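My questions concern the predicted model and sequence given below.
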Amino acid sequence: MSLALTARPGFSMLSRVLAAALGGYAVASAVAVLLAAVLPVARAEAVLAGIQWSFVVYVVAAIWAFSPVSLARVWGVLLATVALLVLVSWVCARAGTGG
């Protein structure tokens, strides 16, 4: 990002709001999918547990998006986490693991 964009407080706040809302949702969804795929319990219980944990993850990601770290780091960590969780979910689905 250029210095001109990051120096504007409005852009920074909008980007953090989007990171909290969209990035948090993406991470929470990826966690729900992964847990539903890998927990060694009945399918319905695994899905329910994944959804319940996704609420916790969403809140933590949203709070962290407003922490005093750089905006690039916020987006980088959120996107890297989503990519890693999606990759692990895909590997588990291909391997046929899960409950």
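In hand now; what should we look at? Numbers count the residues shown, from 1 in each chain.

For the rest of this, base every contact and every neighbour count on C-alpha atoms.
Noted.

Apart from its neighbours in sequence, what residue is nearest Ala26?
Nearest non-adjacent residue to Ala26, counting by Cα to Cα, 6 or more residues apart in numbering: Val82, 6.5 Å away.

what sits against the one you found?
26-27, 30 (Cα atoms under 8 Å, 6 or more residues apart in numbering).

putting a second one here so we can go through both:
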Amino acid sequence: MKPLPLRYRLTVLSRTAAAVAGGYALAAATAAGLGLGLARLGMARADATLAATMLAFVAAAVAAMWAFGCATARRAWLGIAAPALLLGALAWALRGATP
């Protein structure tokens, strides 16, 4: 059996890193950003935290599927990093602003 080319192996490694590390970052940013945002909109802090955490698990699973469903590894990274950065910026802007 012929071994797989190095370029292919590196692409799979990059997608795996995007799924694991990027999915974790997206989940953390989702939990932080949505938790603070929902609390700011008037939801009880405990309920906002619980809702945001449950949605963060969904975001991590979707990120993993996205990483391997994209046409290129670059698109996978961008599709995970962009919402993670936006939600992280939201969390940063709302830090300390909840009642």
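Right, received. Where do you want to start? Because the structure is a prediction, the values reported are computed rather than measured.

what do we get in structure 2 for the residue nearest to Ala26 of structure 1?
Superposed on structure 2 with TM-score structural alignment, Val82 of structure 1 falls opposite Ala84.

Where does its match sit: helix, strand or coil?
Classification of Ala84 of structure 2 using DSSP: H, G, I helix; E, B strand; the rest coil returns helix.

again with Val41 of structure 1
Val41 of structure 1 is classified as coil under three-state DSSP.

show me what contacts it?
With contacts defined as Cα under 8 Å, 6+ apart, Val41 of structure 1 is in contact with Gly99.

contacting residues around stretch 42-60 of structure 1?
Outside stretch 42-60 of structure 1, the residues touching it (Cα under 8 Å, 6+ apart) are 24-25, 27-29, 31-40, 99.

same thing but 7 Å
Stretch 42-60 of structure 1 is contacted from outside by 24-25, 28-29, 31-33, 35-36, 39, 99, using Cα atoms under 7 Å, 6 or more residues apart in numbering.

Likewise for stretch 3-17 of structure 1?
By Cα under 7 Å, 6+ apart, the list of residues contacting stretch 3-17 of structure 1 from outside reads 65-66.

any idea how far Leu78 of structure 2 is from Arg40 of structure 2?
Separation of Leu78 of structure 2 from Arg40 of structure 2 (Cα to Cα, to the nearest Å): 28 Å.

now swap in Thr98 of structure 2 and tell me
Distance of Thr98 of structure 2 to Arg40 of structure 2, given as Cα to Cα: 5 Å.
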